[in-house]
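Asks: Here is my input; please provide its structure:
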Amino acid sequence: MCKVLIFGCIAAVILMTAAYGAPLKKTKLSTAQKENFLDFYTPNDKQECNHTTLACFLKELKVLKQDVEEEDKQLVINIEKNLEDFMDPDFSNPTCKKCEANEKKKFPEFHQEMTRFLQSMQKEIV
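Replies: Here you go, the predicted model:
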């Protein structure tokens, strides 16, 4: 079950990337243009902070959802739903960085880090 969810998340992230590559309307700023203005806190913590890292990615996806065009919102919502299944609301580790303590990066780097994180989680489960 966990493998399916992780593969689903990775697939959704790839679809989101494809959506970001093609501007949908010429009259508005395209999503690709917007990503140059948006910065996302991008965690890169190691294994002991997986839950905190996941929570940070989810928090930043909520920011992304507010800034994407209507056509792309469902992709972000799907990713959120899949990742929320892995959340442990009782997890707390005071040695893990808060989301806001992470470096801010543009969407392509944020996406790359999130993909790496999900792939590392997948390896742990397998």
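Asks: When you work out contacts or count neighbours from here on, use the C-alpha atoms and nothing else.
Replies: Will do.
Asks: which residues does the spatially most central residue of the chain contact?
Replies: The structure's the chain has its C-alpha centroid closest to F57; by Cα atoms, centre = their mean the separation is 4.6 Å. Under the criterion of Cα atoms under 8 Å, 6 or more residues apart in numbering, the contact partners of F57 comprise 42-43, 114.
Asks: Alongside the first, I'd like the structure of this one:
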Amino acid sequence: MCKVIIFGCIAAAILLTAAYGAPVEKTEKEILLEALLSDLELLKGIDNVSGDFLLAEDSFVFECNHATLACFLKELKVLEQDVDEKYKQHVNNIVKNLEDLQDRGFSNPTCKKCEANEKNKFPEFHKAMTSFLQSMY
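Replies: Predicted coordinates:
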């Protein structure tokens, strides 16, 4: 009787694993993207930032992800100087995580340079960066 119960439990565990999949650990990239999106959400309320931010127009071209990340990083370093003290730590976290996410050895000459992109206010920049990072997830 005991063997039947044990066998039944093992069979149930196997069936559940097959049906729902075994739990998979998150990759480093997924962890970084979650942290980036979380910190970005906290910056949503910024409204007193002066200046314009460059938006990467080819941000959804897979081959240009590295260039897009570099543009966002460059603009965030500018934002870091202009943002209120209460947001500085979140901007610092985003900068650090973007640096960790970047592939420094990759280059594609067909991607636009940051300076060739359109300038927008912070809310549009925030929305574009959030959409871009979500697309990388």
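Asks: most surrounded residue in the contacts of F57 of structure 1?
Replies: For the contacts of F57 of structure 1, the largest neighbour count, defined by other Cα atoms under 10 Å, is 27 neighbours, found at P43.
Asks: how near is that one to D67 of structure 1?
Replies: If you measure P43 of structure 1 against D67 of structure 1 using Cα to Cα, to the nearest Å, the figure is 20 Å.
Asks: quick one on the thing from earlier: what's the counterpart of the residue nearest to the centre of structure 1 in structure 2?
Replies: The pairwise alignment with structure 2 assigns F57 of structure 1 to F72, based on TM-score structural alignment.
Asks: Over to its match. Which of the three states is it?
Replies: With DSSP: H, G, I helix; E, B strand; the rest coil as the basis, the three-state label of F72 of structure 2 is helix.
Asks: likewise E80 of structure 1?
Replies: Secondary structure of E80 of structure 1, per three-state DSSP, is helix.
Asks: Can you tell me what it aligns to in structure 2?
Replies: Correspondence of E80 of structure 1 to structure 2, assessed by TM-score structural alignment: V95.
Asks: hang on, that match packs against K77?
Replies: Yes: with contacts counted by Cα atoms under 8 Å, V95 of structure 2 reaches K77, the gap being 7.3 Å.
Asks: Spit out the contact partners of the counterpart of K113 of structure 2 in structure 1.
Replies: Taking TM-score structural alignment, the alignment pairs K113 of structure 2 with K98 from structure 1. Applying Cα under 8 Å, 6+ apart, one finds that K98 of structure 1 lies in contact with 52, 56.
Asks: try 10 Å
Replies: 41, 43, 52-53, 55-56 (Cα atoms under 10 Å, 6 or more residues apart in numbering).
Asks: of all those, which comes closest to F86 of structure 1?
Replies: A55 (9.5 Å; Cα to Cα).
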